Each structure stands twice: as C-alpha cells, then as structure tokens.
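Visitor: my questions concern the predicted model and sequence given below.
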Amino acid sequence: MIPELGYFSLTLAMVLCVLLFIFPLWGAHTGNLRLMRAAPSLAVGQFIFVLLSFAALIYASVTDDFTVAYVAYHSSSTLPWYYKITSTWGGHEGAILLWLVMQAGWTAAVALMSKSLPWPLRARVLGVLGFLAVGFMLYTLLMSSPFERLLPYFPVEGRDLNPLLQDPGMIIHPPLLYMGYVGLSVSFSFAIAALLTGQLDNLWAKWSRPWTMAAWGFLTLGITIGSWWAYAELGWGGWWFWDPVENASLMPWLVATALLHSLATTEKRGIFKSWTVLLAIAAFSLSLLGTFIVRSGIIVSVHAFASDPDRGMFILAFLAIVVGGGLLLYALRAGQVQSEGRYSLFSREVALWLNNILLVVATLIVLLGTLLPMVHKELGLGSISIGEPFFNQMFSYLIVPFALLLGAAPLLRWKQNKFSQVARKYGLGLVLTLIVTPVWLYSSFDNVSALTLLATGLGVWVLIMSAQDLLLKVSQASSVATGIKRLGLSYWAMLLGHVGLALVVISVTLTSAYSTERDVRVEPGEQVALGGYEFRFDGVKAIRGPNYSGHAGVVTVFDGDEVEAVLHAEKRRYDIGMQFMTEAAVDPGFTRDLYLALGEQLSGNAWSLRLYHKPYVRVMWLGGILISLAGFVVLFDRRYRRRVRKEGQS
C-alpha cells in the first residue's frame, strides 16, 4: 500500500508541476496577477508530494519490502539501516527520484524566499522551474518508476546494494552533487525569465547570484567528497582518474565558476550581461548533459547507473528541448542588450573576462576529451582512448595564466588602474614567491624538477597575493579590528575560494610529483621500506561484518623505532552477491598519507600488498572544502541581502 501511495503522491506532484508551468507564465504574459500569485503555493505543494513519494521509497527499503522491484534489486535484509536509506539513491530509479526531491526543494525555496521580486519576474522564474520539473516527472512516471511491483512472485531476499556504494561517502556524495546540479536550474530559470521579460538589468543578476553561489558551493563540496570517496574506496590510491562521469560533474562546475565571476561583474558594473546569461544557460545544460552521460548507457563506468537506450533517448530529447529553446531565446534577445559600464584594458573587468575565457576553454577541453571517444565509436570509426595524460597536459597549459590572474586580480580596481600603482605590490609578491617556493621544496624533497617548482610556485603566488591584499585592506583602517569588520562577507568568500584553489594546485603538484608506491609479496614478520617508513606485515585475521566476511591484513608502520600506526587493510566478500571488495587502510596526515591495499593470497602464508606514500594529498580536500565554503559564506552577508531586498521593492 505504501508504494502505491508513493506513486500516487508523485502523480499529484506531476499535476502541480504542469499547473506551475502554465499558470505563472500565462499570468505574466497576460498581466493576470491572480495566476501569478498561485505559483508559490503550487511550488510548495509540489515539494510536499515529492517528499512524501521519496519517504514512501525509504520506508519500503527500510522495511525490506522486496515486492517493490527497486528494493529487491538494490537492497537486502542484511544491510545496515543507514545503507538501506542510501540504497534509495543507489540505483537509477531512486537517483532520479532524489533529483526530483532536490528540484522540488529548490523550487519551493525560490518561491518562499523571493517575495521582494517583481511578480512578473518571480512568476516566470517559477514557471521555468515548473517546466523543468515536468520533464523529469514525465521521465520518472513513464520510464523510471521506483515503485514497480514484483507481484505475485517476488524474492524473499534482495540482491544487495553494490559493495562500491556501501561507504560513508555514498551517504553524502550524491545528495550534495545533486543539490549542485539542480541548483544550477535556478540560475538557468533566472536567465530565461530575464530573456522573456527583456529586462537584462542588474536586478536579475543580483537575485541570481546568491542562488548560483549556493548551488556552486554544494557542487564543489559534492565533487570534493566524491574525490575522497574514490580515493578511500577503490583501493588504487588515486584521487581523480578523468573518468567520463567525473568529467560530467567537472564541466558544470567550471562553467558555474565562470558564471559567478561574470555575475559579480554584471551586478557591480552592468557589463557582460549577454555573456552572463549564456553562461547560466550553459552551466545547467552541462548538468543535463552529465545526467545523459551517466544514465544513457553509452559509457562503462563504476559511477554509471543505467544501460537502457530508451531512457537515454528521452533524456537526450529533453536536453535538446531545454538547451535548444534556451539558446534560441538567447539568440532572439541577446542582441538587444547594451552594456552600461566602461573600462580600460588594465582593470579588474578585463582580468575577470580573461578568467572566464580560460574556464570556458578548460570546459571545452574536458567536453572534447569526454565525448570524442563516444562519438567516434557510435559513428562506427572504432574505439579511441583519451585518458589522463591528455587532460593533465592540457590543464597544465591553462593553469599558468589562470593562477597568475587569480593572484593579480584582487589588487586591481574596477574601471582602470595605473600600472605604477600596483607594480610595486606585484613585485613584492613575486619576490616572496621566488624565495618561499624553492626554500620550501628543496628543504622538503631531494629532487625538484622545473615543472614542480613552477606549478608549486603558482599556488604559493596565489596564497601570498591573497595575504598581501588582505593586509593592505586591513592596514588602511584605523585599527585591525575595524579593518576586518569593514570587509564584507563577499570579500571573505573570494579569499576562501582563491586560497582553497591555491591549496588544490599545490597538493595536486606535490602528490603527482612525489607519490611513491610498491607492490610487494610479504609473509608474516617481513618488513618493507617506503617513504622513510618501515611496514611490517603481521599476518591476516578473519573479519565478519553485517553482510560480508573476509580477511584483514595487519600492518604495523614504524618511523624509526617509534610505532607510527597499526593499519588493517581488508579484503571483503559480500554474502549475497559473492562480490569481492578491497577496503584500503589509510593513516592520514597533513603532510602525507600512508595507504595500504591488500591483494590476493599467494603461496603459503604470503600475500600481495600494495603500499603508497602520498605527500600532501589531504591538503587537496582541505582546499576543496575551503572553496565550497566560499559559496556559502556570501549567503550570510546581511548588507547584500538588504541591498537586494530594497532594490526588489523599488
């Protein structure tokens, strides 16, 4: 009965979505305020019914209702309760339902928190969000329902959740990622609404910016958690493999980053309006493209969910409608937009524009490297591989100008600057970078290549210039406390983002250059050296979990005569699917990770063991967290909210 109520709730939500799509848009077109005023109630009602539907699926999973096909295929009675909840988005149908929950939640939030917007703009934004919800609702009800029954014949036990997904990272990674994906639909809706009204002024940019910041923050955090999850779970010690599904999340993030900078310029200076709208359309379009890549079955990946070509065609058709319609409207209206501000070549506006260009070029590189092998194969031209070396090389070319701009831009003023006014500041930062970087590297590592020195120096440059800019701004006030108080949260958000990215650059460089690994055959009592540590293999012990059994290799790590850590690297066999999984053991540290993965048993008591020493890898995730915080900090800027509210009422 509960699953039927879930499907019925989803059907009612679909009806409300159709009304949300039609009523406010028609009301805005005809000037009917009554129809426009109906939009918030429809949005909240849609969210309530979608949430009830999702709760019904969770209930079916937690109560082991194997008459529901989705529960039978993606859960089991032996799963811990928290993984039973996780299983509701561990498969294709449940993941789409989670998308709908996020979509409805963002729509309800816009409806409740945009009361100061003029009704025509507010109604059009909600109408566009309603249209997007209709597409995914149709897809779920017609082709991807998680409530299908297996009556009268159903299994007494489920197939279990994919062992790869039985990890704490799976609990939080997909919801965060979807919050980012779907949140970009709000930016898209504001852009389309502005095009429909023909009023591409500063107001829509000011209202769109906090929503975009929030979505970007969630997307950043989701990608960061996903990177950590892959590192800890897959057993190969990597953190980014340029997998097509990983790329699917990176592309909208790159464009959304460009969008944030462009929105700031449009808001403050009234320029780049057409470009900002195009970025808003592109960011959400790439989110939909990522959904198509993951769920169409055209790729093989540990992250991919579906292999049904009909589902892929539906998503592709919906993608064509959304992207094609948005670009057509943009082509019709963008030519009417005039920029208001003026600026010189040596200004913050130009720095932000160059920043946008580099981010878009990076996106095109990822798009080409991701789609070209698929297109090549579908055209019958054979299989080609574009892997990690291609992406690493192309990004190494882009990171140099990007990092230089990132460090220089905060010191530039709007409109125009005199080079003599900032040259001394740049010179000081450059000198400090040229001193700090080699001193640090040569004192920490034996061999330092020119490429490592350059890449690390870029990260250090951004850190030093960010610190210098902060000190200059604080020193201009009568006291340090006054100077800090004068800095708005928007500034702190920018500082966090730049520092976080600098840490990512430094971490990626040092981890790539100085990681070491060994594959060894060891017997109990045998020791192996790596990275200045001694690893003693103490043998294996049997382990038993709620739905698996296996062995754990016990390894004692010595730093000289001191015991640094005792690690347990596991090899699990899950009871129901008889699938084997490697659970790596990690001893984390700020300056290094010690990473172990247990291999197969060899002759006698010997086992294969893979050892990694990875310097500064954890700094990368610290940087990712700081970047994501930048997206949330600005939301608490009261001065910003008051300014937007005042202008919305005027």
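Guide: Sure, I can see it.
Visitor: going by C-alpha atoms from here, please, whenever you check contacts or count neighbours.
Guide: OK.
Visitor: list the contacts for the residue nearest the centre of the chain?
Guide: The centroid of the chain falls nearest to Leu219 when counting by Cα atoms, centre = their mean (3.1 Å). When contacts are counted by Cα atoms under 8 Å, 6 or more residues apart in numbering, Leu219 touches Leu176, Leu177, Tyr178, Met179, Gly180, Tyr181, Ser249, Trp253, Ser628.
Visitor: closest one of those residues to Ile192?
Guide: Proximity to Ile192 was ranked across those by Cα to Cα; first place goes to Tyr181, at 17.2 Å.
Visitor: give the contact list for that closest one.
Guide: Contacts of Tyr181 were listed using Cα under 8 Å, 6+ apart, and they are Ala215, Leu219, Pro252, Phe284, Ser287.
Visitor: out of those, who's nearest Gly387?
Guide: Gly387 lies nearest to Pro252 out of the contacts of Tyr181, by Cα to Cα, at 19.8 Å.
Visitor: in what helix or strand does that closest one lie?
Guide: Taking DSSP states H and E as the criterion, Pro252 maps to helix 244-269.
Visitor: list the buried residues for that helix?
Guide: Under the neighbour-count criterion of 16 or more other Cα atoms under 10 Å, helix 244-269 has 244-267, 269 buried.
Visitor: one more to weigh against that first structure:
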Amino acid sequence: MIPEIGYFALVLAMALSLLLCIFPLWGAYTGNLRLMRAAPSLAIGQCLLVFFAFAVLIYITLTDDFTVAYVAHHSSSTLPWYYKVTSTWGGHEGAILLWLVMQSAWTALVAMMSKSLPWVLRARVLGVLGFLGVGFMLYTLWMSSPFERLLPYFPVEGRDLNPLLQDPGMIIHPPLLYMGYVGLSVSFSFAIAALLTGKLDNTWAKWSRPWTMAAWAFLTLGITIGSWWAYAELGWGGWWFWDPVENASLMPWLVATALLHSLAATEKRGVFKSWTVLLAIAAFSLCLLGTFIVRSGIIVSVHAFATDPDRGLYILSFLAVVVGGSLALYATRVAQVHSEGRYRFVSREVGLWLNNIFLVVATLIVLLGTLLPMIHKELGLGSISIGVPFFNQMFAILIVPFAILLGLAPMLRWKQNKLGGLVKKWGVIVALSLVVTATWLFSSYDQVSPLTFMATALAVWITVATASDLLQKISSQSSVMQGLKRLGLSYWAMMLGHVGLAFVIASVTLTSAYSVERAVAMKPGDVAMLNEYQYRFEGVKEIRGPNYSGHAGVVTVLKEGKVVTELYAEKRLYDIGMQFMTEAAIDDGFFRDLYLALGEQLSQGAWSLRIYHKPYVRWMWLGGLLIALAGFIVLGDKRYRRRSEKGIKG
C-alpha cells in the first residue's frame, strides 16, 4: 500500500503542475490577478507532494520491499543503509524522480523568493516552470514510475546496486549535477517569460543572474566531483575520458558560463540582450539533450542508463517541443530587441563578447564530437570514432586565446580603455609570467617541451594578471584596509573563479606531461622503483566488507629509505552479482598523487600491479572547487540581497 501512496502523491503533483502551467499563463494573458496569485501556492504544493513521493521511495528501499520492481533491481538486503539511500537515484526511474525533486524545489524557491517581481513576469516564469514540470511528471508516471510492483511473484533478494555506484562519489555527484541541470531551467523560464512579456529590459537579466549563478555553481561542483570519482573509482588513473555522458554535462556548463558573462553585460550596460536570451535557451536545451543521450540507450558507457528506445523517443519529442517552441518565440520577438549601450573595441564589452565566442565554439566542438558518431551509426553509415586526441587538440588550440583574454579581462573597463597604458601594463605582466614559469618548470623537471611551457605560462599569466589587478585596486586607495573594503563580493568571486581556472590549466598540463606509470609483477618482498619512490610489495590479505569479499594488496612506499605511506589496493568480489571491482589505493598530496591498482594473481605467488605517479593532479579539483565557490560567493553580494528585499520597480 505504501508504494501506491507514493504514486498517488505524484499523480496529485502532476495535477498541480498542470494547473501551475495553465493558471498563471492565462492570468498573465488576460490580466486576471487572481489566477496569477494562485501560482506560488501551486508551486509549493507540488513541491511538497514530490518530496513526499521521494521519501516514500527511500522508505521502501530502506525496508527492503522487493515487491517493488525498482527496489528489487537496484538494492539488496546486504547493502549498507547509505548506499540503499543512494540506490534511490542509482537507476533510471529513481534518477528521474530525483530530477523531479530538484525541479519542484527550484520552482518552489522561485515562487517564495520572487515576491517583488511584477506579477505578470512572476506568473509567466512560474507558468513555464510548471510546463517543464508537467513534461517530466508525465514521463515519470507514464514510462518511468519507480513504484511499479512485481506482484504476485517477487524475489526474496534484490539484485544489488551496481558495484561501480557503491562509492561516496555516487552519494553527492548526481544530486549536485541535477541541481545544476534543473537550475538552468529557471534561467530558461526567465528568458521565455521575458519574451512572452515583450519587455527584454534589464529587469529580467537582473533577476535571472543570481539563479543562473546558483545553477552554474552546483553544476561546476557536480562536474568536479564526478571527475574525482572517475579518477578514484575506475582504476585507470584518468580524470576525464571525453565519454559522451561526461560531455553531456560539459556542454551546458560551457554555455552557462557564457550566459553568466553575457548576463553581466546585459544587466550593467544593456547590451547583448538577444544573444543572452539565446544562451539561456541553449543552456537548458543542452541539459535536455544530455538527458536524452544518457537515457535513450543509443550509447554504451560506464555512466549511461541503457534503457528502452520508447523512453528516448519521449525525451527527444519533449526536447523538440521545448527547443522548437522557444526558438519560434525567440524568432518572433528578436526583431524588437535593441541594445542600448555603446562601446569601443578596447573595452570590457568586447572582452565579454570574445569570451562568449570561445565558449560557444568549444561547445560546438564537443557537440560535434559527441553526436557525429551516433548520427553516423544511426544512418547506417558504419561506426566512426572521435576520441581523446580530437578533443585534446581542439581544446589546446582554443585555450590559448581564451586564457590570454581571461588575464586581460579584469583590467578592462566598460565602454572604452586607453590602449597605450594597457599595453605597457600587460608587457610587464607577460615578462613576469615567463620568468615565474621558467623558474618553476626548469627547477622541477629535466625536460620541458615548448607546449608544456606555453600552457603552464598561460596558467601563470592568469594568476599574475589577476593578482596585479588586485594590487592596483588596493594601492589606489589611501590604505590597504580601505582598498579591501571597497572591493565587493562579485570582484572577489571573479578573482577566485579565474585563479581556479588557472589551477585547472596548470594541473591538466603538468599531469599530462609528467605523469608516469609502470606495470609490474611482484612477489612478497619485491621492490619496484618509480621516480624517487620505492614500492615494496608486502603481500595480499583477505578482506571482508558488508556485501563483498576479496583481497587487498599491501604496498609500503619509501623515499630515501624512509616510509612515506602504506597503500591497500583492493580487488573486491560482490556477493550478489558476483562482480569483480578494483578499488585503487591513493596517497594524495598537494604536489603529487601515488596511485596503485591491484591486478590479477599470476603464477608462483606473484600479483600484477599498476603504479602511477601523478604530479599536481589535485590542483584540478582544487581549481574546480574554487570556481564553484566563486559562484556561491556572488550570491552573497549585497545587490542580490537588496534586490530580494526591496524588489525592482517596473
């Protein structure tokens, strides 16, 4: 009876979403304030019902109700309780319900925190969010319900959660990623509402910007943790594989990054209005495209949910309606949009425009590399492969002008700059960056390739340029404290985001250039050397977990005769699915990781092991965390709090 209650709660939520789609939009069209005022209550009501349904799914999973098909397929009685909770989004149906949880939560937040918006704009934003909720709730109830029963015949034990997903990364990565995906639907809804209203002034950009920033920050955090999870869990020692599912999250992030910068220009200077709306539409459309890629069954991936084609067809149809309808509306209104600001070539406006160009081109490259093999195969033209070398080469080309621009950006002003003074300042920063890079690399490594030097210099350039701008702003005031007080949170966030990207560029460059690995066969007592470290194999011991057994290879790591750490690399056999999984052992450090994976048992008591030495790999995730933190810091800016408290007149 309890699963049926959860399903009924979703039916009621679907009814409220349908009303949320109809009432405020019709009220805004006819000027009926009563219908518009119903929208917040409907949004909060559907949110409570969806949360209740999700709580029901968690309950029946924790109580091992294997009469429910979803629980039987994705959980087991031996699964630890925290992975039982995780299993509620570890399969297709539960993941879609998690999407609904996020969708309803964002809708309710918009309803509660937009009280000072004009009622017509507020109603249309909530109406568009209601329409999106209807689409996904209909999909859940019709094709992806997690509450379906197996009665009268049901198993006494579940199939267990996929061992790949029994990892701490699974607990936090999907919710954060979905918070970002679904959060971009708010930006989309503000853009569509502005188009429906016919007033593409600065108001919608001001209100859309903090919501976009929050979604972007969550998406950044989700991607960062996903990269770390792949590195730690898959045992390959890699941090990004250009997998189609990974690309599915990268594309909306790139466009959302462009959208944030474009929103800043639209809000402050009244420029790029039509382009900003188009970016808002594109960002959420790419989220839907990513959902189609993951859940249509058209790709084979360690991340993908291989599911039936009918589900993929529904998502593709919904994508066509959302994208086609929004672009049609955009086409009818774009002629009425006119930019207000004027600017010269050397200005912050042009810098932001170039930033957008690079990010959109990068998105198109990822889109082409991801979809072309699928389209080629579906058309019966055979299989083609667009792999890591293609993406690496294209991004290596794009990152050069993008990083140069990123270093220049903080020093550019709105409207116009004097080129002579900027060139002199940039020349000093370039010289200092080259000196720092040369000192760093040639003191650390015997060989430095020109490509490695250039890429590292770009990361140093961004950092030095950002620090130089900060010093200039502080020194222009009468005291250091006064200079620091005059800098708002938005400025600190910009600095943090740019430095975070510099960390990522440096990490990718140095890890790719100087990582080394060695495959060895070792008996107890054998020693292998890699760089300056000695790896002494102590042997293998039996291990037993809550739902698995296996072996752990014990390796003592020494440097100059002193013990650095002891690594335990595991080979697990899960009880129910009888699947083998490799759990890498990692000794992490700020400047390097020691990474060890246990392979198969060989003859005469030997075991195969793979040893990796990865310099600066942690900087990648540190950079991602700094970038995400920058987004959250911006949300504390006084302008956004004041906007929430006092509202925007108009």
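Guide: The structure has been received and is ready for your questions. The structure presented is a predicted model; accordingly, all values stated were derived computationally and were not measured.
Visitor: TM-score of the superposition?
Guide: Once the chains are overlaid, their TM-score stands at 0.99 when taken by TM-score structural alignment, normalised by the length of structure 1; 650 aligned residues with a Cα RMSD of 0.7 Å.
Visitor: how close does the helix holding Pro252 of structure 1 sit to structure 2?
Guide: Helix 244-269 of structure 1: mean distance to aligned residues in structure 2 after superposition is 0.2 Å, counting by mean Cα distance after the TM-score superposition for structure 1.
Visitor: after that helix, which helix or strand is next?
Guide: Read in the C-terminal direction, the helix or strand following helix 244-269 of structure 1 is helix 273-295, with elements assigned using DSSP H and E.
Visitor: post-alignment, that next one versus structure 2, mean distance?
Guide: Per aligned residue, helix 273-295 of structure 1 averages 0.2 Å (mean Cα distance after the TM-score superposition for structure 1).
Visitor: swap in stretch 174-188 of structure 1?
Guide: Averaged out, stretch 174-188 of structure 1 is 0.1 Å away (mean Cα distance after the TM-score superposition for structure 1).
Visitor: which SSE is Ala39 of structure 1 in?
Guide: helix 33-62.
Visitor: mean per-residue distance, the very next helix or strand once past that helix versus structure 2.
Guide: Taking DSSP H and E as the definition, the helix or strand that follows helix 33-62 of structure 1 towards the C-terminus is helix 69-74. Between helix 69-74 of structure 1 and its aligned partner residues in structure 2, the average distance after superposition works out to 0.2 Å, using mean Cα distance after the TM-score superposition for structure 1.
Visitor: check which residues of helix 69-74 of structure 1 are buried.
Guide: Along helix 69-74 of structure 1, the positions that meet the burial threshold by neighbour count (16+ other Cα under 10 Å) are Ala69, Tyr70, Val71, Ala72, Tyr73, His74.
Visitor: with stretch 55-70 of structure 1 instead?
Guide: In stretch 55-70 of structure 1, counting by 16+ other Cα under 10 Å, buried: 55-62, 64-70.
Visitor: can you check the distance spanned by it, start to finish?
Guide: Across stretch 55-70 of structure 1, the terminal residues are separated by 14 Å (Cα to Cα, to the nearest Å).
Visitor: where in structure 2 does that stretch align, residue-wise?
Guide: Counting by TM-score structural alignment, stretch 55-70 of structure 1 pairs with residues 55-70 of structure 2.
Visitor: would you verify that Trp236 of structure 2 is located in a strand?
Guide: No: when the secondary structure is assigned by DSSP: H, G, I helix; E, B strand; the rest coil, Trp236 of structure 2 falls in coil instead of a strand.
Visitor: can you count the residues close to it?
Guide: If you count neighbours by other Cα atoms under 10 Å, Trp236 of structure 2 ends up with 17.
Visitor: residues touching it, list them.
Guide: Applying Cα under 8 Å, 6+ apart, one finds that Trp236 of structure 2 lies in contact with no residue.
Visitor: just Asp469 of structure 2 next, same as before
Guide: Counting by Cα under 8 Å, 6+ apart, Asp469 of structure 2 makes contact with Pro410, Met411.
Visitor: what strand or helix carries it?
Guide: Mapping Asp469 of structure 2 onto the secondary structure by DSSP H and E places it in helix 450-475.
Visitor: next, the mean deviation of that helix compared to structure 1.
Guide: Overlaying structure 1 shows helix 450-475 of structure 2 at a mean distance of 0.4 Å from the equivalent residues (mean Cα distance after the TM-score superposition for structure 1).
Visitor: please enumerate the strands of the stretch 451-600 of structure 2.
Guide: In the stretch 451-600 of structure 2, the strands defined using DSSP state E, counting those that start in this stretch lie at 516-522, 527-530, 533-544, 548-559, 562-574, 580-583, 585-588, 592-601.
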